[in-house]
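J.: when you get a sec, could you give me coordinates for this:
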Amino acid sequence: MSDLLVSLYCPGFKASEQRTERTDITIRPVLAPERHVVLSWIQRHFSDNWASEAAVAIGRQPSSCLIALNNGELVGFACYDAIARGFFGPTGVAEASRGEGIGTALLHRTLQAMKDMGYAYAIIGDPGPTRFYIETVGAIEIPVAGKGIYSDMLRTPKPAARV
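T.: All right, here's what the predicted structure looks like:
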């Protein structure tokens, strides 16, 4: 699937944000001394690649990595301006906490942070749950084939077969 584009000024964006307010989850930027805790959590629950992107986002001032906490426990994260300026992601929610609206709340808070920084649009690169983004924030497909910025990314080599 191609990258997606989200207008941060369309009427649907504002209306959907109001529907996703949660009071039992705290969403806030990562603090610098929390970096190692958050990156370790992302590596454990998702991947080294996502942790690398999150490290870039956490290092920005202000931090462009937001976390979701449920009673002080880390349950999700969302980044922007990690792989490139104007890009949303990576983002993820702990498996045990999925289906509770946390991902939607993180998406909206992160896109709102991008809007507050002056962005009019956000790009969602190499999206996983495409339908989620289309239905939740009115994302549209950017008509370019391939994985966009991730196309030529270096990958960890697979171990050689032992003889």
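
J.: from here on, contacts and neighbour counts on C-alpha atoms
T.: Noted.

J.: how far away is Pro127 from Leu39?
T.: Counting by C-alpha to C-alpha, to the nearest Å, the gap between Pro127 and Leu39 amounts to 21 Å.

J.: ok, for Gly125, nearest residue in space, not its chain neighbours?
T.: Asp3 (4.6 Å; C-alpha to C-alpha, 6 or more residues apart in numbering).

J.: so what's the one you found up against?
T.: 123-127, 141-142, 144, 147-148 (C-alpha atoms under 8 Å, 6 or more residues apart in numbering).

J.: of these, just the buried ones, PyMOL syntax please.
T.: Buried members of the contacts of Asp3, defined by 16 or more other C-alpha atoms under 10 Å, are picked up in PyMOL with:
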select buried, resi 123+124+125+126+127
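
J.: among the contacts of Asp3, which are located in strands?
T.: Among the contacts of Asp3, DSSP state E puts 123-124, 141 in strands.

J.: to compare against the first, here's the next sequence to fold:
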Amino acid sequence: MADMLVKLYNIPCSHDIEENLLKKGIRIKKALAPDRSRIVAFSRACAKDDYSDEVQAAFSNNPITCYIAVREKKLIGFACYEATARNFFGPMAVLESERKKGVGRALLLKSLKSMRELGYAYAVIGWPAKSAVSFYKRCVDAIMIDEKSSGVYKRMIDIDE
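T.: From the prediction side, this is the model:
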């Protein structure tokens, strides 16, 4: 799967989405080091792919480059950025039972806003799942970069390109 590109100077504000989530008892906040092991375990249990290495990489950044969604003191989603590579968004995962409620959109927008504040004009969504491509297109007008390339991921041990 190819990467996607997002113009950060055009991303919508997440304030209204976060306010609606707050009314449902869902809070979006920046992750803290004491929650690292819980978020890593969640990334292993919740996501179809194991994102734990990238989540741990986000926690090695200063400041931490991970947002979480919490309801009733329980983790329901996370999104990282600057984990796989500089200027990269992802991974992100939301409990299946919490999807289609704005949680993923809020996590995405908060992360992209933080990337914009770091000085980036564009962000790369690294190797999104096929099922997520329409979500990124709809939420932030992301575009495919090149369908024939696995980008930075071709450097992984188990990928030949």
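
J.: superposed, what's their TM-score?
T.: After superposition, the two chains reach a TM-score (TM-score structural alignment, normalised by the length of structure 2) of 0.86; 152 aligned residues with a C-alpha RMSD of 1.7 Å.

J.: ok, so of the ones in strands among the contacts of Asp3 of structure 1, who is nearest Ala78 of structure 1?
T.: Closest approach to Ala78 of structure 1 among those (C-alpha to C-alpha): Ile124, at 11.7 Å.

J.: my guess is that closest one contacts Phe88. True?
T.: Yes: counting by C-alpha atoms under 8 Å, Ile124 of structure 1 touches Phe88, with 5.1 Å between them.

J.: trace Ile26 of structure 2 over to structure 1, please.
T.: Aligned by TM-score structural alignment, Ile26 of structure 2 pairs with Ile25 of structure 1.

J.: what residues are up against that match?
T.: 68-71, 102.

J.: aligned against structure 1, show me the partner of Leu108 of structure 2.
T.: That one, Leu108 of structure 2, aligns with Leu107 by TM-score structural alignment.

J.: so what's Tyr9 of structure 2 closest to, chain neighbours aside?
T.: The nearest residue in space to Tyr9 of structure 2 (C-alpha to C-alpha, 6+ apart) is Ala121, at 6.1 Å.

J.: what's the neighbour count on the one you found?
T.: Counted with other C-alpha atoms under 10 Å, residues neighbouring Ala121 of structure 2 total 14.

J.: same question for Ile134 of structure 1.
T.: 15.

J.: please apply the same query to Val93 of structure 1.
T.: Counted with other C-alpha under 10 Å, Val93 of structure 1 comes out at 24.

J.: that one maps to what in structure 2?
T.: Matched by TM-score structural alignment, Val93 of structure 1 corresponds to Val94 in structure 2.

J.: could you find the closest non-adjacent residue to its match?
T.: Distances taken as C-alpha to C-alpha, 6+ apart put Gly77 closest to Val94 of structure 2, at 4.0 Å, once the chain neighbours are dropped.

J.: would you mark the buried spots in the helix or strand harbouring that neighbour?
T.: Assigned by DSSP states H and E, Gly77 of structure 2 belongs to strand 74-81. If you call a residue buried by 16+ other C-alpha under 10 Å, then strand 74-81 of structure 2 has these buried ones: 75-81.

J.: can you redo those residues as TSV, where the extra columns are distance to Asn10 of structure 2?
T.: Converted to TSV, the buried residues of strand 74-81 of structure 2 look like this (distance: C-alpha to C-alpha, whole Å):
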residue	distance to Asn10 of structure 2
Leu75	29
Ile76	27
Gly77	24
Phe78	23
Ala79	20
Cys80	20
Tyr81	18
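
J.: what residues are up against Gly86 of structure 1?
T.: 80, 114, 119, 121-123.

J.: what does stretch 50-65 of structure 2 contact?
T.: 30-33, 36, 39-41, 43-44, 66, 80-84, 91, 111.

J.: next: stretch 113-127 of structure 1.
T.: By C-alpha under 8 Å, 6+ apart, the list of residues contacting stretch 113-127 of structure 1 reads 1-9, 80, 86-89, 111, 147-150.
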